[in-house]
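Peer 1: here is a sequence with its predicted model. Questions after.
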Amino acid sequence: MKKKGIIAAVVVLCIGVACFFAFKPKSFTKECDKIMSNLTSYTLQGEMELNKGEDIKSYLIEVNYKKAETDEYYRVSLFDKNLNQEQILLRNADGVFVITPSLNQIFKFEGEWPMNSPKPYLIQTMFEVMKSEEAVIEQNKNGAHITAPVSYPNNKNYIRQEMDFDGEAKPQAIQIFDEDNTVQLKMVFEKVEYNNDVKDDVFAAPKELDSSVASLPLAQEDLPLYPVSTYDSRLVSNNVMQVNGQTRHVLEFTGEKNFTIVETVKAASDELQTVFMPGEMIDTLDVIGFYDGASMSAYQQNVELTVFSQDLTPEEMMSVLSSMQVAVMK
């Protein structure tokens, strides 16, 4: 009888522990709800690493947010440590902008970015992940550790996210895993401030850009780039043509998914240009795509890449463009 009593006690204890980890600790979720309900601004600074197969791309990331009277402003700076280049995504009262100093250009478009899809570097997305019915929150002496399944439309291989928060519900680190339990994204935050004094001019589109870059841009000899993601289609044609004085590489793929890729080396403009873009912006954190209903364009360093297809979805087009590499298929 004594042995049965001990076993019963152990079972009850195990059930209690399981329940503790299965339900969100109220104190932490209440703190997060309180922060979100009173959030008027924030700043995040840290480092982000993206797993790109054989390579790891490293970025310095800074996010600024401010709630305005009639809108919400965002500014995201991604500084590529390997290329020594910065790209800025900006939302203000005038619209949405992609600022590309390496080309001395600003792309302006209409849209709901960044809230048109979840972004792992936004506090809003982090708290939404935490509030998921399937999220598991473990409070500890330093704060809380959160594990939850996730779905990022533009990053289909992101399926599980882990986050660490301190005692003030400020994010310390994020990891996102694929189905093989391989880390696909890692962010470590060095600075997090809530309801801080973020000035309006932080969200203003710049009047001039520093187009100087330390890394060498891609040259004609580096082209064409080839996609790793081909959806089982095969390369059947690889042509070079001159159009309006520009050299264009045209790659045609056929199979279950037919598509064509056009590649053009672009020189930085002497004067700052603002280019108005039709359609929708789709981003995969490190690649920004512009979708117009029939094609999608993106830039890799100083190369403009455009994929045309009636078979690929916008997400599949982005997958193709995100996988472009030098001489993969040669």
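Peer 2: All right, it came through fine. Numbers count the residues shown, from 1 in each chain.

Peer 1: only C-alpha atoms from now on, for both contacts and neighbour counts.
Peer 2: Fine.

Peer 1: for V183, give its distance to D283.
Peer 2: Using C-alpha to C-alpha, to the nearest Å, V183 is found at 19 Å from D283.

Peer 1: ugh, wrong one, G46
Peer 2: For G46, the distance to D283 equals 20 Å [C-alpha to C-alpha].

Peer 1: okay, the two: which has more neighbours?
Peer 2: D283 (21 against 18; other C-alpha atoms under 10 Å).

Peer 1: is that one in contact with Y291, as I believe?
Peer 2: No: look at D283 against Y291 with C-alpha atoms under 8 Å: they stay out of range, at 10.4 Å.

Peer 1: V11 belongs to a helix?
Peer 2: Yes: checked against DSSP: H, G, I helix; E, B strand; the rest coil, V11 lies within a helix.

Peer 1: which SS state does M318 fall under?
Peer 2: helix.

Peer 1: and for it, the neighbour number?
Peer 2: M318 sits with 27 neighbouring residues when counted by other C-alpha under 10 Å.

Peer 1: next one for the comparison:
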Amino acid sequence: MIKKSRLWMIFVFGIVLLLVACGEKSQEDVVKKLGENITELAGYKANVEMTMNTGQEEQVFKIDVWHKKDDFYRVALSNSEEDKGGQIILKNKDGVFVLTPELKKSFKFQSEWPDNSSQPYLYQSLVEDITNDKESKFTTDDNHFIFTTKTNYQTNSNLPYQEIYFNKADYTPALVKVLDTDGNAVVEVKFNSFELNPSFNDKDFEIEENMASATPEDVPTSGDGVTEELEVMVPIQTVGAELTEQIEVDLKDGKRIISTFTGEKNFTLVQEKRNVVETLSSPEEVNGDIVNLGFGAIGALSENSVEWDYNGSNFYLASDQLTREELLQVAQSVQGHNVK
């Protein structure tokens, strides 16, 4: 009787150990499954909230991500507080575009986006960063698989690492924390929803459809329009330079502010706001990289300049002395100053 009891206990204990062992996923198991998910993926839709803590006021904005197999992307960004305007990164069979429906403007990039840099709101980019980092660290909690990996930001060496959380239930992304050199979370990307293999309309990734559907109804497209006050923006991060001259130029349909900064490295910031929005024209060709400026605005970064649209104004920052990383730092720090 005793022997049977012992044998039964050993049998039960063995079954328990087997079940526990089967329930545990190794780093290799999870990476393999993530890779399989990406390979088999027909598409997805994600609703994302991005929070940025860059040493200034905390900024939060919304991102709606659509992806369809064969390299089609639609990434719509908007400021969740002001909810004015917004921009769309669009990739289709014709190339890579940045659309600003509020200003009826579009840029076409000669770019390898999104493959040329880490994109914390794109499923494929997160998995690629994990796969490329042979020294990545792996842990788990009750609901998530967690990876700590290196990032791939060509224009920002101050954000070298990221923590990526995947849901255990379906291996979809849940949260991303982009870390600075001290290990502090500077950027947090929260996936509020993630829909696998949704249906799309034929025109969802076309320029005309996105410009028309996202353009605010109250934006004038002809006539005199409405004259609005111009909030002049200047950078907080000036790389040691000081504002030495600010010129206001009256345009036929708006205003232009030219701010000159002088120091060890000089640069010029041009801000322009027009009261009449031009009708939609063909996309303007841009030689540069797509960069996220961190306040719901997408910029075009070249060797000597960065250009972006925000809150109804166009900005152009130029310098033959600032590095690309310094250009980006200055542009990211542009904030409200006074009203003209």
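Peer 2: Here it is on my side, so go on. Bear in mind that the values here come from a model prediction, so they are computed numbers and not experimental data.

Peer 1: report the contact partners of W308 of structure 2.
Peer 2: 297-300, 314-316 (C-alpha atoms under 8 Å, 6 or more residues apart in numbering).

Peer 1: which ones among these map onto strands?
Peer 2: Taking DSSP state E as the definition of strands, those contribute 298-300, 314-316.

Peer 1: now those in CSV, with distance to S118 of structure 2 and neighbour count?
Peer 2: CSV is the format used below for those (distance: C-alpha to C-alpha, whole Å; neighbours: other C-alpha atoms under 10 Å):
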residue, distance to S118 of structure 2, neighbour count
I298, 15, 23
G299, 16, 23
A300, 16, 22
N314, 26, 16
F315, 25, 22
Y316, 25, 18
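
Peer 1: map V63 of structure 1 onto structure 2.
Peer 2: Superposed on structure 2 with TM-score structural alignment, V63 of structure 1 falls opposite V65.

Peer 1: now that match, nearest residue through space, not along the chain?
Peer 2: V75 (4.6 Å; C-alpha to C-alpha, 6 or more residues apart in numbering).

Peer 1: for the longest strand belonging to structure 2, give me the average deviation versus structure 1.
Peer 2: Criterion DSSP E: the longest strand present in structure 2 is strand 185-196. Taken against structure 1, strand 185-196 of structure 2 registers an average deviation of 2.0 Å after superposition, with mean C-alpha distance after the TM-score superposition for structure 1.

Peer 1: now do that strand: which range of structure 1 does it align onto?
Peer 2: Matched against structure 1 by TM-score structural alignment, strand 185-196 of structure 2 falls on residues 183-194.

Peer 1: quick one, helices of structure 2?
Peer 2: 2-23, 27-40, 123-132, 207-214, 324-332 (DSSP state H).

Peer 1: which of these sits closest to V276 of structure 2?
Peer 2: The closest of the helices of structure 2 to V276 of structure 2 is helix 207-214. By C-alpha to C-alpha, the value is 16.7 Å.

Peer 1: roughly how far is the closest one from the heart of the chain?
Peer 2: 20 Å (C-alpha atoms, centre = their mean, to the nearest Å).

Peer 1: buried stuff in that helix?
Peer 2: Neighbour counts over helix 207-214 of structure 2 (16 or more other C-alpha atoms under 10 Å) mark 207, 210-211, 214 as buried.
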